[in-house]
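Colleague: I'll drop the sequence and a predicted model, then ask my questions.
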Amino acid sequence: MARRRKGFPVLAGALLVVALVAWLVGGWHASGPLAEQVEFDVGEGAGLSVLADELEASGAVESATLFKLRAKLLGGGTEIKAGSFLLPKAASEATILEILKGDKVIRRLITIPEGMPSVMVVDRLMANKDLTGAVDVPEDGSVLPDSYDWQKGEKRAAVLKRMQAAMDKTLAELWAKRTARTVAKTPQEALILASIVEKETGKPDERRMVAGLYSNRMRQGMLLQADPTIIYPITRGKPLGRRIRQSEIQAVNGYNTYTMVGLPKGPITNPGRDSIAAVLDPVETDALFMVADGTGGHIFADTLQQHNANVAKWFALRKARGDM
C-alpha cells in the first residue's frame, strides 16, 4: 500500500507535464483572435520581444509573453524577415511565425515607365506617402525605367539609389555587347542617343530603325533635328502641352539639335533598356529622314525628295483629321 502511495506523485507529475505540453502545443496551433485579415509590418532588425509586443498590440495574439515562450520552444528558430506581411483571419501563433519567417512579403512596387524624365521620377517618389525623406532630382539618364520594390518607411533616397544602380549595371552589360554599327564612343554617348530614340518613337519595333537613322546623320555630320531636344531645356522633359514655337526651334543651347551638330550635352530623359540596346546595335539602313505616319510610328526615307513627299502626305492626313 505504501508503494502505491509513493508512485502517485510521480504519476501526477507526469500528467501535469503532459497537460502543460498539451496546453503549449494546443495554444500554438489554436485559432487566433484576428477577426479579419490584417497587414503587419516588421521593421529591419526587429527582435522577438518587440515583435511579440507589436503582435499583441495589433490583436494578432492574445499574449506577447505566451507567444514568445511558445515561439522559443516550438518555433524552430525565430529569424524574422523585415517587410510587410498579410496575416489571415484567425491565424494561429504557429501560422503567424511561419508567415513572418517565410518569403511571402507583400511586394510593393513603384514603376518608372520608359522615357520618364528625372523630374517626374522625383514627383512619383514624393507622391508616395509611405516613403520618407526628401530627394534631389538626379541627372537624366541615371535612372533605369523598371518596377522597384519598396517598404513602408523606407527612405526615398534608398529607392532612388537602387534605380540608379540598376542603370549602371544595365548600361555596363549592354555596352559590353555593342556592335561595330554604333556611333556611340562612350557609354554616356549611348545614353544620350538612347534618350532621343526613347522620346522619338512610341513603337518598340521602331527603336533600332530610329537609332540607325540618327546614327547615319551623326556619321554624315548632319543636324539630328530631334524635336524632343527643343523641348527639354524648356520643361526638363515634361510634356510641353502646346506646339513648338519658331523661336524655340531657333534657340541656341546645349540641347537643341536644330541649331547644333552632334549630340546634346546630356540625356533628355531616362531611356529604357531596349532603347539603349538599339543605339548599341542599330539597324543597318540608308535612312536619313522620318515623319509621323499617323499611327504612332514613322515613315522613313533615304533622300530629301522622298521625305518631302512623305511630309506632304502627313500634312494632308492631318488636314483631313482637322488637326490643321
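Modeller: Yep, that arrived.

Colleague: switch to C-alpha atoms for all contacts and neighbour counts from now on
Modeller: Fine.

Colleague: pretty sure F85 is in a strand, no?
Modeller: Yes: judged by DSSP: H, G, I helix; E, B strand; the rest coil, F85 forms part of a strand.

Colleague: How many residues are close by it?
Modeller: Burial of F85 is recorded as 21 neighbouring residues (other C-alpha atoms under 10 Å).

Colleague: how close does D149 get to R107?
Modeller: Between D149 and R107 the distance is 6 Å, computed by C-alpha to C-alpha, to the nearest Å.

Colleague: Next: D227.
Modeller: 38 Å.

Colleague: What residues does S147 make contact with?
Modeller: Going by C-alpha atoms under 8 Å, 6 or more residues apart in numbering, S147 touches L109, I110, T111, I112.

Colleague: Adding secondary structure, write these out as JSON lines.
Modeller: Shown next, in JSON lines, are the contacts of S147 (three-state DSSP):
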{"residue": "L109", "secondary structure": "strand"}
{"residue": "I110", "secondary structure": "strand"}
{"residue": "T111", "secondary structure": "strand"}
{"residue": "I112", "secondary structure": "coil"}
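
Colleague: Out of the residues you listed, which end up buried?
Modeller: Taking 16 or more other C-alpha atoms under 10 Å as the criterion, what is buried in these is I110, I112.

Colleague: closest to Q246 among the contacts of S147?
Modeller: Using C-alpha to C-alpha, I112 comes nearest to Q246 of those, at 32.3 Å.

Colleague: The closest one against V159, yeah?
Modeller: No: I112 lies out of contact with V159 (C-alpha atoms under 8 Å); the separation is 11.6 Å.

Colleague: Now for these two: what residues contact both?
Modeller: Common neighbours of I112 and V159 (criterion: C-alpha under 8 Å, 6+ apart): none identified.

Colleague: burial measure for L171, as a count.
Modeller: L171, neighbours per other C-alpha under 10 Å, totals 20.

Colleague: Oh, that last question was meant for A309, not what I typed.
Modeller: 11.

Colleague: Put this next to the first one:
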Amino acid sequence: MWRHIASNFLTLLVVLLMAAAGAVAWARHQFSGPGPSAIAQCVQVERNATLNAVSQQLADQGTVTSAYIFRAGADYLGKARDLKFGSYLVEPQASMQDVLDVITAGGPSTCGTEVLVRVGVRGNTILLRDMNPDTGAFEEVVRFDPDSEEQPAEVTEAVDRDGSRLRVAMAEGVTSWQVVQALRAAGFMSGEIDAVPAEGSLAPDTYEVEKGADRAALLAEMERRQANILAEEWEARPFGLPYETPEEALIMASIVEKETGLPEERAEVASVFVNRLEEGMRLQTDPTVIYGITKGEGILDRGLRRSELASRTPYNTYQIDGLPPTPIANPGRAAIRAALNPDETDYLFFVADGTGGHAFARTLDEHNANVRRWREIEAQRGEPTDTPVQTGG
C-alpha cells in the first residue's frame, strides 16, 4: 500500500514539475514574443513610479498581455528598480522585453507632448506638439510668436504637465542675439543672461532641457559644443588653406552658411571665397554687408542700397580686403566642414539661378551672362532688377 502511495506521489510530482516547466516556458515565450499592440504606443513613466503601477498601466493600455509576467521578467533580469522617468514610443508588437529595455534605458523622451522653442533666421516660434503614435510624427497643436503674442493656456498647461518634453531647436545661420532673444522668451526657463555670446560661438542643434533650466547654462553648453566641433574640423583640415586660425575658418563658415541654403552647394560656395582670397580679390558678399548694418539684431527686410555698398565698414567686403572681423552668424558643422574642405574649383563668381541654387562662373564674362539671366528671371517675377548681385556683381 505504501509503495502504491509513493508511486502515485512521484507520478503527481513529475506531472507538477512538467506543468511548472511548461508554465515557465510559456511565460518566457510571452515575455520575449511579439506583443499584442498592432500600433505604436506612447508609454509614459511618471516620476518615482513603481514597477507594479507601470506594469498595470502597460497591461491596461494593451502594450503587454500580462502585468504579472512583465513584473516577473523585470525582477528576473534585475531591472525592477531601473525605471526611467519620461515618455517613450514603443514599436508595434514590441515584446515585453523590448518594452522593458525602452523604459529602463532612459534618454530623451520620444513621444507624448512637446513644447519646442524654434530659433529661426526670420524669427522665433514656440510650438506645442503631440506625438501621433500611428505615424510616429509630432503634430502641431499650437504655434505662437513669443515676441508679439502671449503664451496660450495650452502651452502653459503642457509645460506644467509631468512628462512633457521641452526642447530648444537652434537653426543654422541664426545670430547669437537671436538665440538670446529666444531663450529670454522661453518662459519655462530661468536665470538671467548677462551678455550676448560671441557671434559664431554657439552650435546649431536641438537641446533637451527641463523646466526651470538655467538659460546661461544652456548657452554655455551651446558654446562648448561649437568649440568642440571647430576643434575637430580644424584638426582634420587639409594643408594649404588661407586661414591662419580656427576663428578665421569660423568666419568663412558663417559666410558660407548665409550664402546658400542648399547642403550640396556649401563646399562649392566655399571654393569661390577661398579662390578669391588666394587671388587677392575682395569677397564681395552681401550677407557681410547686411550684418554690418543690423549687427545681427534682427533681419534687414529690404534690399541693400547703393550707398550702403559704397560705405566702408569693417563688414563691407565690397570695400575691405579679406575677411570681416568676426563671424556673421552661427554656422553648423556642415558649413564649418565646407569652409575647411572646399571643393577644388576655379570658380570666382556666383549668382542666384532662380531655382534656389546658384550659377557659378570662372570669368567675369561668364558671370555677367549669368547675371543677365538672373535679371530676366527677376523681371519675369516682377521683382526689382537693380538690386546688387552676389560675389563679383
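Modeller: Structure received. Worth saying up front: this structure is predicted, and the values here are computed from it rather than measured.

Colleague: Could you tell me the TM-score of the two chains?
Modeller: Scored against TM-score structural alignment, normalised by the length of structure 1, the superposed chains reach a TM-score of 0.70; 248 aligned residues with a C-alpha RMSD of 2.7 Å.

Colleague: which helices and strands sit right next to the longest helix seen in structure 1?
Modeller: The longest helix of structure 1 (DSSP state H) is helix 2-29. Under the contact definition 3 or more C-alpha pairs under 8 Å, 6 or more residues apart in numbering; DSSP states H and E, helix 2-29 of structure 1 sits against helix 64-74, helix 93-101.

Colleague: report the angle between the axes of that helix and helix 93-101?
Modeller: 50 degrees (axes from the mean of the first three to the mean of the last three C-alpha atoms, to 10 degrees).

Colleague: roughly how far out does the next helix or strand after helix 2-29 of structure 1 sit from the chain middle?
Modeller: Once the chain leaves helix 2-29 of structure 1, the next helix or strand it forms, by DSSP states H and E, is strand 38-42. Chain-centre distance of strand 38-42 of structure 1: 23 Å, with C-alpha atoms, centre = their mean, to the nearest Å.

Colleague: So which bits of strand 38-42 of structure 1 are buried?
Modeller: Buried-residue list, strand 38-42 of structure 1, by 16+ other C-alpha under 10 Å: F40, D41, V42.

Colleague: tell me which strands and helices that strand is in contact with?
Modeller: Against strand 38-42 of structure 1 (3+ C-alpha pairs under 8 Å, 6+ apart) you get strand 83-87.

Colleague: again, 10 Å this time
Modeller: helix 48-58, strand 83-87, helix 93-101 (3 or more C-alpha pairs under 10 Å, 6 or more residues apart in numbering; DSSP states H and E).

Colleague: Next, the angle from the longest one to helix 64-74.
Modeller: So the one you mean is helix 48-58 of structure 1. Helix 48-58 of structure 1 and helix 64-74 are oriented at 130 degrees to each other (the same axes, to 10 degrees).

Colleague: same question, the last one
Modeller: Relative orientation of helix 93-101 of structure 1 and helix 64-74, computed by the same axes, to 10 degrees: 80 degrees.

Colleague: Quick one: residues contacting the equivalent of E206 of structure 1 over in structure 2.
Modeller: Under the alignment (TM-score structural alignment), E206 of structure 1 pairs with E265 in structure 2. Neighbour list for E265 of structure 2: V256, E259, S271, A335, A338, D343, G357, H358 [criterion: C-alpha atoms under 10 Å, 6 or more residues apart in numbering].

Colleague: Leaving out sequence neighbours, find the closest residue to the second one.
Modeller: Excluding the flanking residues, the one nearest E259 of structure 2 by C-alpha to C-alpha, 6 or more residues apart in numbering is P287, at 7.1 Å.

Colleague: now, which of the contacts of E265 of structure 2 lie within strands?
Modeller: Among those, the members falling in strands (DSSP state E) are H358.

Colleague: Out of the contacts of E265 of structure 2, flag the one nearest to R225 of structure 2.
Modeller: Using C-alpha to C-alpha, the contacts of E265 of structure 2 come closest to R225 of structure 2 at A335, 14.9 Å.

Colleague: The closest one maps to what in structure 1?
Modeller: So A335 of structure 2 corresponds to S275, using TM-score structural alignment.

Colleague: now swap in G292 of structure 2 and tell me
Modeller: In structure 1, G292 of structure 2 lands on P233 (TM-score structural alignment).

Colleague: Is that match in contact with N253, as I believe?
Modeller: Yes: P233 of structure 1 is in contact with N253 according to C-alpha atoms under 10 Å; the separation is 8.1 Å.

Colleague: ok, back up a step: in which helix or strand does the residue nearest to E259 of structure 2 reside?
Modeller: Going by DSSP H and E, P287 of structure 2 is part of helix 286-294.

Colleague: Among the helices and strands packed on strand 38-42 of structure 1, which comes closest to T269 of structure 1?
Modeller: Nearest to T269 of structure 1, of all these, is strand 83-87, at 32.0 Å by C-alpha to C-alpha.

Colleague: Check which helices and strands that closest one is in contact with.
Modeller: Judged by 3+ C-alpha pairs under 10 Å, 6+ apart, strand 83-87 of structure 1 is in contact with strand 38-42, helix 93-101.

Colleague: For it, which outside residues touch it?
Modeller: Contacts of strand 83-87 of structure 1 (C-alpha under 10 Å, 6+ apart): 34, 36-44, 60, 95-97, 99-100, 102-108, 150-152.

Colleague: separation between the match of E206 of structure 1 and V119 of structure 2?
Modeller: From E265 of structure 2 to V119 of structure 2 the distance is 23 Å (C-alpha to C-alpha).

Colleague: Check F9 of structure 2 too.
Modeller: F9 of structure 2 is 75 Å from V119 of structure 2, by C-alpha to C-alpha.

Colleague: quick one: which of these two has more around it?
Modeller: Taking neighbours as other C-alpha under 10 Å, F9 of structure 2 and V119 compare with V119 leading, 25 against 12.

Colleague: list the contacts for the nearest residue to the more buried one once chain neighbours are set aside?
Modeller: Computed as C-alpha to C-alpha, 6+ apart, the closest residue to V119 of structure 2 that is not its neighbour in sequence is M170, at 4.8 Å. Counting by C-alpha under 10 Å, 6+ apart, M170 of structure 2 touches 117-121, 124, 178-179, 182, 202-207, 222, 330, 332.

Colleague: if we go to 7 Å?
Modeller: Counting by C-alpha atoms under 7 Å, 6 or more residues apart in numbering, M170 of structure 2 makes contact with R118, V119, G120, P204, D205, T206.
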